[in-house]
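K.L.:
predicted coordinates and the sequence they were generated for:
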Amino acid sequence: MRVMVMTKGTGADEGKAQPSQEMFEKMNAYNEQLVKAGILLGGEGLKPSSAGAQVVFAAGETSVVDGPFTESKEIIAGYWIWEVSSLAEAVEWAKRCPFDPRYGATQALEIRPLFDMADFDGIVDSKTLAKGQELHERGGEA
């Protein structure tokens, strides 16, 4: 099963600390373990929300809100895509993540399984599923 593992913190804590040499080394060592275990498919850190925007759809209207999003309870700071045998395996790997308390009082990893086209069998017709799979393959996997 493929999962997305999102690193999360609070909007109020965003950007208060920059990664240190020590933190990069710890995270590189952790990522090396994920690679050696064959589960790391991809992942990146995200720039602060001040560098981003939100496109909001509400009541038939579309609007754009520029960052930062300091009022947000949770900000996604980065992600990994892992191939694991189960959610329990992903949780065990996530517990090993070397978080640094300088990045805020509360940090969390959220783990969410990714859909596969097979999850939609019986809901969506086979032609539409095949087209979705084709687009997924043409767009590349993480």
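P.N.:
Yes, it's here.
K.L.:
from now on I want contacts and neighbour counts done on CA atoms only, so please keep to that.
P.N.:
Fine.
K.L.:
check which helix or strand Glu22 maps to.
P.N.:
helix 21-36 (DSSP states H and E).
K.L.:
could you pull out the strands for this protein?
P.N.:
In the chain, the strands defined using DSSP state E lie at 2-9, 40-45, 53-58, 61-66, 75-83, 108-113.
K.L.:
which residues sit against the longest one?
P.N.:
Taking contacts as Cα atoms under 8 Å, 6 or more residues apart in numbering, the residues outside strand 75-83 that touch it are 1-11, 14, 38-49, 69, 90, 142.
K.L.:
alongside the first one, take a look at this:
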Amino acid sequence: MPRFMTLIRIDEQAATGFESDPDFEKRMGALFEEITKAGVMLETAGLTPTSQGTRLSWNGGRIGCTDGPFTETKEVVGGYAILQCKDKAEALEWTRRFLTVHPDGWTVEAEVRQIDEAAQPPQA
């Protein structure tokens, strides 16, 4: 079965002011339990703020290094999930359900992309 990576994008500046409703953690826990029991969730995690990150770049034959925070970026990847689904439609449905668990006042975006299994390095 194909694997999909879901990248969760947030406005890091606005996220500091988010207040969750009292049932948010309960709803998220129930969804994670369901998706895990279904054998779909392979891995998920939130990421630390960009202030704790470093970006590396390759340009003109040289490595560049920039420490966070990355103020020029409005939306950042705040977390990810790796799902194993029968097809993209199923991955999108689980991701829709993940998004709707969030409080109405939040802005959260998810990018769903299939993992290119053919591009994987050979196993030693």
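P.N.:
Sure, I can see it. Computed from a predicted model, the values in this text were never measured in an experiment.
K.L.:
re the thing from before, what about the helix holding Glu22 of the first structure, how far off from the second structure?
P.N.:
Its matched residues in the second structure lie on average 1.9 Å from helix 21-36 of the first structure after superposition (mean Cα distance after the TM-score superposition for the first structure).
K.L.:
ok, Leu51 of the second structure - contacts?
P.N.:
If you look again at residue 51 of the second structure, you'll see it is Ser, not Leu. By Cα under 8 Å, 6+ apart, the contact list for Ser51 of the second structure reads 67-70.
K.L.:
tell me, of these, which are also contacts in the first structure.
P.N.:
Using both residues aligned by TM-score structural alignment, their matches' Cα atoms under 8 Å, the first structure keeps these contacts from those: 67-70.
K.L.:
of these, buried ones?
P.N.:
When these are checked for burial by 16 or more other Cα atoms under 10 Å, the buried set is Phe70.
K.L.:
the kept ones among the contacts of Ser51 of the second structure: which two are farthest apart?
P.N.:
Greatest spacing in those, by Cα to Cα: Asp67 and Phe70 (7.7 Å).
K.L.:
now the spatially most central residue of the second structure, nearest residue through space, not along the chain?
P.N.:
The residue lying closest to the centre of the second structure (Cα atoms, centre = their mean) is Tyr80, at 2.4 Å. Excluding the flanking residues, the one nearest Tyr80 of the second structure by Cα to Cα, 6 or more residues apart in numbering is Leu7, at 4.7 Å.
K.L.:
so what's the one you found up against?
P.N.:
77-81, 110-112 are the contacts of Leu7 of the second structure under Cα under 8 Å, 6+ apart.
K.L.:
pull out the buried residues from these.
P.N.:
Buried subset of the contacts of Leu7 of the second structure (neighbour count, 16+ other Cα under 10 Å): 77-81, 110, 112.
K.L.:
those: which two are farthest apart?
P.N.:
Taking Cα to Cα as the measure, these reach their widest spread between Gly78 and Val112, a distance of 14.1 Å.
K.L.:
ok, back up a step: quick one: what's aligned to the residue nearest to Tyr80 of the second structure in the first structure?
P.N.:
For Leu7 of the second structure, the aligned position in the first structure is Met6, judged by TM-score structural alignment.
K.L.:
got TSV for the strands of the first structure, with distance to Ala29 of the first structure too?
P.N.:
Below are the strands of the first structure laid out as TSV (distance: least, Cα to Cα, whole Å):
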stretch	distance to Ala29 of the first structure
strand 2-9	17
strand 40-45	13
strand 53-58	32
strand 61-66	35
strand 75-83	15
strand 108-113	18
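K.L.:
all set now, cheers.
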